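1. Have a look at this fold, sequence not included:
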C-alpha cells in the first residue's frame, strides 16, 4: 500500500517506521508549507497535524477522493460538514480522538463503569488528562471522548475545561508536562473509597500502529468511520 503522510513531525516519523515494518511504502511526506500534489500518488493518507490545518487537509483529500485517516483533534465543531462532504464525494474517512487499541478498549470500559456508577450519588466523578507541553488543544480529544461516553450513560449533559464539575457539566482537568505521551484518568470518589480507571501511553507506537491498521482497513471502503468500526467494538 502506498501511504502519504500529512504531518511529518514526531508522530509522522513513527507512523513511517511502523508502516514500513508492515510492508507499506511512504510516497509523500508533507509538512505545513509543502505542496500537497504528491499526495495524489497515495492509496491512503494519514493525517496528524494541528487543529488549524486539519480542515483544509481533510477537504483536500476528500475532494480528491483519497482515503484519509485523521488523528488530529480540535476540529469536531465541523464534523457534520466533513461527514456531508465525504458522502457527497463518495470518499472515505476514518477519524478518531485516539488510534491506540488500548485507549479504544478504555473508552468502552469507561462507558460501562459510568453506567454502573450512575445510581450511586455518593460518588463524585473526576476526569484528568496529562500531555506533553507541545500539545495544541486542551482538553485532549481523548478526554472529550471519555466525557461523551460518560454523558451517554449518566445525567451529565456537557463538559467544560476545569477541575470541578458544574451541575450537569463534567469538569476535565488538563495538565501539560514535559514529554508525557498521554495519560487519562477517570475516577469516582466517595468519602469511604475511590474507583478509578487509567490509561498511560508509554510511547507513540500504539497511536501509530492503530493509524496504520485503520489505513489498511479503510482501503476498499467508502464512508465516514471511527476506530470503533475498525476494531469492531
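-> The structure has been received and is ready for your questions. What you see is a predicted model, and the numbers here were worked out from it, not measured in a lab.
2. CA only for contacts and neighbour counts going forward, please
-> Will do.
3. quick one: contacts for the residue positioned nearest the centre of the chain?
-> In the chain, the C-alpha nearest the mean C-alpha coordinate belongs to residue 97, at 1.4 Å (Cα atoms, centre = their mean). Contacts here follow Cα atoms under 8 Å, 6 or more residues apart in numbering; on that basis residue 97 touches 71, 72, 73, 140, 141, 142, 145.
4. Just checking the distance from stretch 83-102 to the centre of its chain.
-> For stretch 83-102, the gap between its own C-alpha mean and the chain's C-alpha mean amounts to 11 Å (Cα atoms, centre = their mean, to the nearest Å).
5. Between the two ends of that stretch, what distance do you get?
-> For stretch 83-102, the first-to-last residue distance is 26 Å (Cα to Cα, to the nearest Å).
6. Same question for stretch 113-131.
-> Criterion Cα to Cα; first-to-last residue distance in stretch 113-131 is 24 Å.
7. who touches it?
-> Judged by Cα under 8 Å, 6+ apart, the contacts made with stretch 113-131 from elsewhere in the structure are 139-140, 143, 147, 149-150, 153-155, 163-165, 170-191.
8. Put this next to the previous one:
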C-alpha cells in the first residue's frame, strides 16, 4: 500500500516506522519544511493518506485529501467544529474518511469502558463526575480530542451534565475537564466519580506513541478500497 503522510512530526515518523515494517511504501511526506509539496497531484500518488498535523492546518488538509479522491485517516484534533461540513463533502465526492481522536487500541477499549461506566452511574446523582487529561507541553489544543470524546460519552449517558468546561466548576450541569501539560507525558486520561462515601476512577495511561501509530496504520489498511465514513469501532470490531 502506498501512503501519504500529511504531517511528519514525531507521530508521522512513528507511523512511517511501523508502516514500512509492515511492507507499505511512504510516497509523500509533508512537514513544515516542504508545504509546497502538499498538492492534490502529489497526494494522488497514494492509496491512502494519514493526516496528523495541528488545529490550524488540519481542516484544509482534510478537504485537500477528499478533493484528491484519496481515502483519509485523520488524527488531528481542534477542527471538529467543521466536521459536519467535511462529512457532507465526503458524501458528495463519494470519498472515504476515518477520523479518530485516538487510534490506540487500548484507548478505544477505554472508550467502551467509559460509556458503560457512565451508563451504570447515571441513576446515582450522589456521584459527581470530573476528568483530568495530561499531555506533553508540545500539545497545542486543550482539552485533548480524546478527553472531549470521553466527555461527550459521559454526557450522552448522564444527561444532568449538559456541557463541559476546561476548568474547575461549581455548576452541577457542567463537566469539569482539567488539562495539565507535563513533559514527557504522551497521554493520560482519568474519569472520576466522587461521592461523600467513595470514589470510582478509571484511568488510561499511554507509555509512548507506538499505540497511536500502530492504530493509525491499522486504520489505513482498513479503509483502503472502502467508501464512506468510518471510526475505530469498525476497525476494531467493537
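-> Right, received. Where do you want to start? Just so you know, these numbers come straight off a predicted model, no measurement behind them.
9. From the contacts of residue 97 of structure 1, pick the one nearest residue 32 of structure 1.
-> For residue 32 of structure 1, the nearest member of those is residue 72. The distance, counting by Cα to Cα, is 13.6 Å.
10. And residue 143 of structure 1, what's its match in structure 2?
-> Matched to structure 2 by TM-score structural alignment, residue 143 of structure 1 sits across from residue 147.
11. residues in structure 2 matched by the top helix by length along structure 1, start to end?
-> For structure 1, the helix with the greatest residue count under DSSP state H is helix 101-117. Correspondence between helix 101-117 of structure 1 and structure 2 is established over residues 105-121, with TM-score structural alignment as the criterion.
12. And stretch 194-206 of structure 1, by the same measure?
-> Going by TM-score structural alignment, stretch 194-206 of structure 1 sits over residues 199-211 in structure 2.
13. same question, stretch 46-60 of structure 1
-> Counting by TM-score structural alignment, stretch 46-60 of structure 1 lines up with residues 50-64 of structure 2.
14. what sits up against the matching stretch?
-> Residues from elsewhere that reach stretch 50-64 of structure 2 (Cα under 8 Å, 6+ apart): 3-8, 11-12, 39-40, 72-79, 82, 86, 89, 140-141, 216, 220.
15. again, 6 Å this time
-> Taking contacts as Cα atoms under 6 Å, 6 or more residues apart in numbering, the residues outside stretch 50-64 of structure 2 that touch it are 5, 6, 7, 72, 73, 74, 75, 76, 78, 79.
16. related to what we said a few turns ago, find the helix or strand that the match of residue 143 of structure 1 is a member of.
-> Secondary structure here is read from DSSP states H and E; on that basis residue 147 of structure 2 sits in helix 145-157.
17. so how much does the following helix or strand past that helix differ from structure 1 once superposed?
-> Reading on from helix 145-157 of structure 2 to the C-terminus, the next helix or strand found by DSSP H and E is strand 163-165. Strand 163-165 of structure 2 differs from its equivalent in structure 1 by a mean of 1.4 Å after superposition (mean Cα distance after the TM-score superposition for structure 1).
18. Flag every buried residue along strand 163-165 of structure 2.
-> Applying a neighbour-count criterion of 16 or more other Cα atoms under 10 Å, one finds residue 164 buried in strand 163-165 of structure 2.
19. Provide the aligned range in structure 1 for the very next helix or strand once past that strand.
-> Following the chain from strand 163-165 of structure 2 toward its C-terminal end, the next helix or strand by DSSP H and E is strand 174-181. Mapped onto structure 1 using TM-score structural alignment, strand 174-181 of structure 2 covers residues 169-176.
20. quick one on the thing from earlier: the match of residue 143 of structure 1: how many residues sit nearby?
-> 24 (other Cα atoms under 10 Å).
21. Same check on residue 69 of structure 1?
-> Every residue meeting other Cα under 10 Å relative to residue 69 of structure 1 is counted, giving 28.
22. Could you do residue 107 of structure 1 as well?
-> By the other Cα under 10 Å criterion, the neighbourhood of residue 107 of structure 1 contains 22 residues.
23. Which parts of structure 2 are helices?
-> If you assign secondary structure with DSSP H, the helices in structure 2 sit at 10-21, 40-43, 58-68, 83-92, 105-121, 145-157, 210-223, 232-236.
24. Take those and write them to TSV, including distance to residue 27 of structure 2.
-> Conversion of the helices of structure 2 to TSV gives the following (distance: least, Cα to Cα, whole Å):
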stretch	distance to residue 27 of structure 2
helix 10-21	11
helix 40-43	9
helix 58-68	14
helix 83-92	23
helix 105-121	26
helix 145-157	28
helix 210-223	14
helix 232-236	24
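25. ok so, going back, mind listing what's buried in the match of stretch 46-60 of structure 1?
-> Using 16+ other Cα under 10 Å as the burial criterion, the residues of stretch 50-64 of structure 2 that qualify are 50, 51, 52, 53, 54, 58, 59, 61, 62, 63, 64.
26. now do stretch 212-228 of structure 2
-> When neighbours are counted by 16+ other Cα under 10 Å, the buried residues of stretch 212-228 of structure 2 are found to be 212-224.
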